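Colleague: Sequence first, predicted model second:
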Amino acid sequence: MFIVESTIHLAAPLARVWRLLIDLEHYSDWHPTLALKGIASVGTEIGYKFKTGMRSFPEVSTTADVTRVDRHAAFFWKLGMKGLLEVEQGFELAKSDSGTIVTHKMCCRGVLSVLAVPSLKRGFEKTTVATNQFLARFLKRGTTTARYSQQTKRHH
């Protein structure tokens, strides 16, 4: 078993980052290699597609189980085959004075994780860093304001 993680500070309100991370139907809007579909609720099964970018290793398309949803604090899902290779992936959020601290974590368990530790770990480390960068870039764009900013009621 091994765990990799990458932390980034985003100059965006925690609630905005949270809404973006649990809006599974729009993951591919901000993440070019990962698409999730379904509802972010513990115990539900969600669709999972990951483009590896390697010709020798095609797109992974499967389902994952949502394992943790703590409002404004954490969202995790798990996929794989128990005992062989299981990956739990997700995000932990914390409010800071100037935005949100996001920690993207991946925990790998099973026989294959032990056998392939160096290469698998390097790949997961690159994935966590890249995901945080995709998230930061998307949040900097002005187009996210309408969908992910807090809705205000208009008084007529």
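Modeller: Everything's here; your move. Keep in mind it's a predicted model, so treat the numbers as computed, not measured. Numbering: from 1, shown residues only.

Colleague: From here on, just use CA atoms for contacts and neighbour counts.
Modeller: OK.

Colleague: packing partners for the top helix by length along the chain?
Modeller: Longest helix of the chain, by residue count under DSSP state H: helix 117-140. Applying 3 or more C-alpha pairs under 8 Å, 6 or more residues apart in numbering; DSSP states H and E, we find helix 117-140 packed against strand 2-10, helix 27-30, strand 99-109.

Colleague: Next SSE downstream of that helix?
Modeller: Toward the C-terminus, helix 117-140 is succeeded by helix 144-148 as the next helix or strand (DSSP states H and E).

Colleague: Comparison target, given below:
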Amino acid sequence: MKTVRTEITIHAPAEKIWNILMDFEQYPYWNPFIKKISGEKKQHGKLEAFIQPEGQSGMRFRPTIQKYEPNREFQWLGNLWFSGIFDGRHSFKLIPLENGSTLFIHAEQFTGLLVTPLWRMLYAPTLKGFESMNVALKQRAETL
């Protein structure tokens, strides 16, 4: 298993950040990493997503929501071709802080046969994509 994990403090309440994350229709206008996402916003809901790290070709996939806890955590599991080859458990966690801000943790755990051979090629663009999305989310939450 390999993991990419980032975090950022956003000066906005978790509820506001959650609402931005769940407004899938607006992703193309603010999200530099997840260019498009749609689907059922519920536990075990099916999604269709298109991600494109900067300078990379994009990837379309159809993950299933594993955790849907409003204002706390949104997590999906996707795979390349079929389970066990290249699987990614993508998560967004919102942790309220005492000052009214929120710690946003954006992570993905990768498992499967192709993870190790592809890791060197995958890590840097994924990390950069997460970080750019985090900054864009912070800016949107703090200015809306």
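Modeller: Right, received. Where do you want to start? Source: prediction; values computed, not measured.

Colleague: Which stretch of the second structure lines up against the longest helix of the first structure?
Modeller: Under TM-score structural alignment, helix 117-140 of the first structure corresponds to residues 119-142 of the second structure.

Colleague: Give the equivalent position in the first structure for E69 of the second structure.
Modeller: Alignment note (TM-score structural alignment): E69 of the second structure maps to D70 of the first structure.

Colleague: how deep is that match tucked in, by neighbour count?
Modeller: By the measure other C-alpha atoms under 10 Å, the count of residues near D70 of the first structure is 12.

Colleague: Likewise for G83 of the first structure?
Modeller: By other C-alpha under 10 Å, the residues close to G83 of the first structure number 11.

Colleague: Next: the one 4 residues further on.
Modeller: Neighbour count of V87 of the first structure, defined by other C-alpha under 10 Å: 20.

Colleague: was I right about W30 of the first structure contacting L135?
Modeller: Yes: contact criterion C-alpha atoms under 8 Å: W30 of the first structure and L135 qualify, at 6.3 Å.

Colleague: quick one on the thing from earlier: right, so the helices and strands packed on helix 117-140 of the first structure: which one is the most enclosed?
Modeller: Stretch with highest mean neighbour count among these: strand 99-109 (a mean of 21; mean count of other C-alpha atoms under 10 Å).

Colleague: excluding its backbone neighbours, what's nearest the residue most central in space within the first structure?
Modeller: Note on the first structure: the residue nearest the mean C-alpha position is G90, at 4.8 Å, using C-alpha atoms, centre = their mean. In space, and not counting its chain neighbours, G90 of the first structure is closest to F76: 4.0 Å by C-alpha to C-alpha, 6 or more residues apart in numbering.

Colleague: Contact partners for T145 of the first structure?
Modeller: For T145 of the first structure, the contact set (C-alpha atoms under 8 Å, 6 or more residues apart in numbering) is empty.

Colleague: Also Q75 of the second structure?
Modeller: Q75 of the second structure makes contact with 65-68, 89-92, according to C-alpha under 8 Å, 6+ apart.

Colleague: hang on, G43 of the first structure in a helix?
Modeller: No: using DSSP: H, G, I helix; E, B strand; the rest coil, the assignment for G43 of the first structure is coil, not a helix.

Colleague: Please name the nearest non-neighbouring residue to it.
Modeller: Nearest to G43 of the first structure is V66, by C-alpha to C-alpha, 6+ apart, at 5.5 Å.

Colleague: S98 of the first structure too?
Modeller: A11 (6.0 Å).

Colleague: Quickly note the distance from the one you found to G99 of the first structure.
Modeller: 4 Å (C-alpha to C-alpha, to the nearest Å).

Colleague: Over to F124 of the first structure?
Modeller: 26 Å.
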